[in-house]
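Q: Got a predicted structure plus its sequence, pasted below:
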Amino acid sequence: MSTDEKDSSSLEKPPSSTEVKDKVELWKINKETKELIIKNYSGNGNSTWETLPECSLAEMGFAECSKDIKFRFEFGKENIIRKITNILQNKIGTDMVVHVGDQDFPCHWPVLYYYSEYFKKFEKVNDIFLSSDKVTPKGFQLVYEWMTDINAEIPWKNFVDLYMAVDFLKISELHELICCRLDNPKLLSGFEAFKFFLQTLPLNSALLQDLMLTRINKYFLLAVATEEYLNLEPKHVFNMLNQMNMCVNSEMEMFMSGVRWLLYDWPNRKQYAVTIMQAIRFNLMPAWYTTSLKSKHQNANFQELLDISEVQTMINLGMSFSVTHNFLDPISPLREPLQMQKPHDRQWVFNPKVSHHHRCECPKWRFLSIDVFNQYLQDIINAAIQYVPSLENVKPGQLMPCCQEALEKKSLNT
């Protein structure tokens, strides 16, 4: 059998795998087609193969577009931010530890470096130790939460811890936010300021203490009525009495506030009497009151206080100032040589229902003795939160109607 016949025979019998069910052939090739396939397959025909010429894309017309096309690939940015936030808030992959007192805080160094000027002075370190006298563990915790959590809520009761940390670590952005809150009386009342002042005392933060004292204002005598005031250290009492923003009706109330603290434990506190009295501006008192302080008093401890030579000098200078000031012309050239420059006033307030707030010419007036002052403090304690709304700011030249009437009657009789 020839090769052609073999090939032809093999083509005539396709594999049995091409048959299905009833053995019907799926395809058939006619004789002419089979011969043509065999002829080309065997290569015996007249071949006219040509070499295919090489052709580039550019030659085919697919030249590079002259216009620079840019693509915007959208991706889940919010998802990335969420993941970064999760890393910061849950302290994943922290690279250093801040030690505050006996507590350790794993942190991300870039976060601290970005917000805090204090940390910028360090090279990359693994551990930093902070003194708990400067930064409390609670304060650092609150600061770092603010850095890493956009929804961080800081309890107002921890304000002192927060402020101490912010001030020491020099976090300017958070410091500005805190100062804005301090100017809001709804967030920081005078009594809240006094409580924060008490919290700052163990921390030795003079700046924060002074800041809180300036916010006490109309709550001053409410603070004086407390047990906490009576237990203050001498220097803190002096700072309170020396603060010009305290609201009182007269310098006599400031004087009695100092006397109250001294007489609470006179045997142990008499050594501080001169220091405490130096915070009192005797030259703001009327001459009739300083004169009364030179008379004898029934309270032995009070009399001992007034008999101290340095205190007597203060009273005498105050009385001389008051008398001279009343008779000296406001534009007199003698005011400067005589040192007649009036000291800064306090924040003057009054309550028409308080007897010693009236003019001494008024029939409603009572002399401000120790007993009268103590009764006034008891009234303040009883009034509690209603005390401050009862106070009114004194306007220049303002007199209560009854006091004005009493003065007019006096002028008619003279």
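A: Received it, and whenever you're ready, just let me know what you need.
Q: Going by C-alpha atoms from here, please, whenever you check contacts or count neighbours.
A: Noted.
Q: Please, where are all the strands along the stretch 51-200 of the chain?
A: Secondary structure of the stretch 51-200 of the chain (DSSP state E, counting those that start in this stretch): strands located at 96-100, 103-107, 127-130.
Q: Alongside the first one, take a look at this:
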Amino acid sequence: MEPGDSDTARSAFSDKTFVFEESTTAPKKMGARKTEQPKTWNVRSRFHRAKKAKTARSSKPKTKGKKAEGKQPPNRSKTTSPDMSEDISWPKDFCRQQEGELRWKMFTDDEYANWKAFKDNDCKVPLRSVFSYLQVKPYPVAIGNVPRKKSVPSVLADMVDGNHGAYTRIQIGDQRFQCIPSLLKCYSVWFSNRDWRMTRFEFWEEEVPASGFAALYDWMRTKQLPEFKVAVATLQAARHLRVPLLEKDCWQVLSTDEVREKRAFLVFLEAKELPALGEVCEVMLSRLRNYFLALVGSPEFLDLEIQVLEILLRQDAIGVNSEMEVFFTVLRWLGHSVEPSRLPYMRRLMNYVRFHHMPMTFLFSLRESINRADKDELFRPDPVLLAFNRDPDTMASLEQAISFIGVRCQYDDIDEFLAVCEDHRIGVVYPRQWVYHPNCPYHHSRLTFPYQHRFTVTEFTEYVTSIQEVWAGEGPADHGRSLVRDMDKDPMLRRQNDWDE
């Protein structure tokens, strides 16, 4: 057993165990004042201690029940360990073991400098923490609670939202815009092809509308679709600056079911002033049906270009109840007093009038007026009718239409009629999709071939003028669906649709 007040440690380089004990260098006297004595360290190897214990047991006389006589107790004043009481040379052994196996000392730089001598000394380092024998004052360390850094995407998003770093200036008319150059070059092919050192740009209002560019830049920053009222201007800016992604979004805004009839015509009026939106104009004109007769009676109709009127007249689904209304529409546009005169466009527009589907009685009246000898005097007050009756191609168009109507009246079967037209090389002209206006006094609710409409140009003008109030502003909320009713398709038109399918 090891002493109770001892410490043990194992050397890293030996299998020996060191025992540390407290002892005093002098015996205590009775009644003397108790003072703290210096400590000494008694180091013994485990092997040495075991050997001493074995020797002591072998030399002890075997007595039972009493102590050996003449045996004196060991002198406790000479040593603190009973096992080493008879070994007077233990201080030397202790010093030798301390020097050979464990040195409690501080090494100097000079000793480290002579590495060979330091290595030969075979110095050992105690297996104790340096904080067990050094007084260390606690030194509190303050660790700042630094907030977490933002990620790069969030920093860029904040930069775009706040329009930070916008040092590129765009001048459009009297308006100026501060823009982020990298954002413009990311979406616009036009800006990406410019010199990166350029920071000032100026555009014409016709090429890049200011309202359109503002919506374009907001779209780049927020990805929000432009509003309907600026969709046309935004599309023009996107076309000029070559932003294809925004073009698709603008078409999405303009392709809703709400953009038709009067609203589609208003979009057309805005788009026709912009050079890059010819396609938009044609698409918007194709959405006019219920509004067609109201358009003919409006002041805007008289100011349309010849190309726009041609787009309208070639459509099959304009909202008319008779081809006579198309004929009177052409006369109304030609008779508008402008300089130069529109009469040279007479034949060009009459080619879009489908005389083959006019009432036979009306065709006879037109042919009779052409054959009158006094037609010059009769139509002198109306230059348009005079030009129509003087046109040499007018009579040929009327004769072909009359022949077509006569042949069709002889055949109830459409396939048989079309075969006859092909055999005799008779030109086939298909009708339009007729509609019925309940408020129109001369419209027919049921149509059968040959058509039997009878009304004058005065009645036509009065009706198209009377419905202007209904179509004021953007027109009715239902885009005129309650004002117009679709008619059954003509058998020839149904056959044409079957072939197209």
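A: Yes, it's here. Small disclaimer: the values here were computed from a predicted structure and weren't measured.
Q: most packed of the strands of the stretch 51-200 of structure 1?
A: For these, the largest average neighbour count (mean count of other CA atoms under 10 Å) is found in strand 96-100, namely a mean of 18.
Q: how far apart are that one and its match in structure 2?
A: Comparison of strand 96-100 of structure 1 with structure 2 after fitting gives an average deviation of 4.4 Å (mean CA distance after the TM-score superposition for structure 1).
Q: for stretch 191-199 of structure 1, same thing?
A: Overall, stretch 191-199 of structure 1 averages 1.0 Å from its counterpart (mean CA distance after the TM-score superposition for structure 1).
Q: how far out from the middle of the chain is that stretch?
A: Computed by CA atoms, centre = their mean, to the nearest Å, the chain-centroid distance of stretch 191-199 of structure 1 equals 15 Å.
Q: next one: stretch 176-186 of structure 1
A: Distance, stretch centre to chain centre, for stretch 176-186 of structure 1: 7 Å (CA atoms, centre = their mean).
Q: related to what we said a few turns ago, wait, which of the strands of the stretch 51-200 of structure 1 is closest to residue 286 of structure 1?
A: Judged by CA to CA, the one of these that comes nearest to residue 286 of structure 1 is strand 127-130, at 52.5 Å.
Q: mind listing the strands for the stretch 201-350 of structure 1?
A: 247-248, 347-350.
Q: Deepest in the core, which of those strands is it.
A: Across the strands of the stretch 201-350 of structure 1, the average number of neighbours (mean count of other CA under 10 Å) peaks for strand 247-248, which reaches a mean of 22.
Q: residues making contact with that one?
A: Contacting residues not belonging to strand 247-248 of structure 1 are listed as 217, 218, 219, 220, 221, 254, 346, 347, 348, 349, 350 [CA atoms under 8 Å, 6 or more residues apart in numbering].
Q: what do you get for stretch 115-130 of structure 1?
A: Taking CA under 8 Å, 6+ apart as the rule, stretch 115-130 of structure 1 contacts 95-101, 109, 112-114, 147, 168-173.
Q: Then stretch 480-498 of structure 2?
A: By CA under 8 Å, 6+ apart, stretch 480-498 of structure 2 touches 261, 290-291, 414, 430-439, 445-446.
Q: Mind doing that once more with 7 Å?
A: Residues outside stretch 480-498 of structure 2 that contact it (CA atoms under 7 Å, 6 or more residues apart in numbering) are 290, 414, 430, 431, 433, 434, 435, 436, 437.
Q: Put together a markdown table for those, with distance to residue 322 of structure 2 on each row.
A: Converted to a markdown table, those look like this (distance: CA to CA, whole Å):
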| residue | distance to residue 322 of structure 2 |
| --- | --- |
| 290 | 14 |
| 414 | 21 |
| 430 | 13 |
| 431 | 10 |
| 433 | 10 |
| 434 | 7 |
| 435 | 9 |
| 436 | 10 |
| 437 | 11 |
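Q: ok, residue 245 of structure 1 touching residue 345?
A: No - counting by CA atoms under 7 Å, residue 345 is not a contact partner of residue 245 of structure 1; they are 8.8 Å apart.
Q: Which one of these two is surrounded by more residues?
A: Remark: of residue 245 of structure 1 and residue 345, residue 245 carries more neighbours, 19 against 13, as counted by other CA atoms under 10 Å.
Q: and that one, what is it in contact with?
A: Counting by CA under 7 Å, 6+ apart, residue 245 of structure 1 makes contact with 214, 217, 346, 347.
Q: nearest residue to the one residue sitting closest to the centre of structure 1 other than its sequence neighbours?
A: Central residue of structure 1 (CA atoms, centre = their mean): residue 178, 2.5 Å from the mean position. The shortest distance from residue 178 of structure 1 to any non-neighbouring residue, by CA to CA, 6 or more residues apart in numbering, is to residue 163 (7.7 Å).
Q: any idea how far the one you found is from residue 193 of structure 1?
A: 13 Å (CA to CA, to the nearest Å).
Q: now stretch 113-123 of structure 2, how far from the chain's geometric center?
A: On CA atoms, centre = their mean, the centre of stretch 113-123 of structure 2 falls 73 Å from the chain's centre.
Q: Would you mark the buried spots in that stretch?
A: Judged by neighbour count using 16 or more other CA atoms under 10 Å, the buried positions of stretch 113-123 of structure 2 are residue 123.
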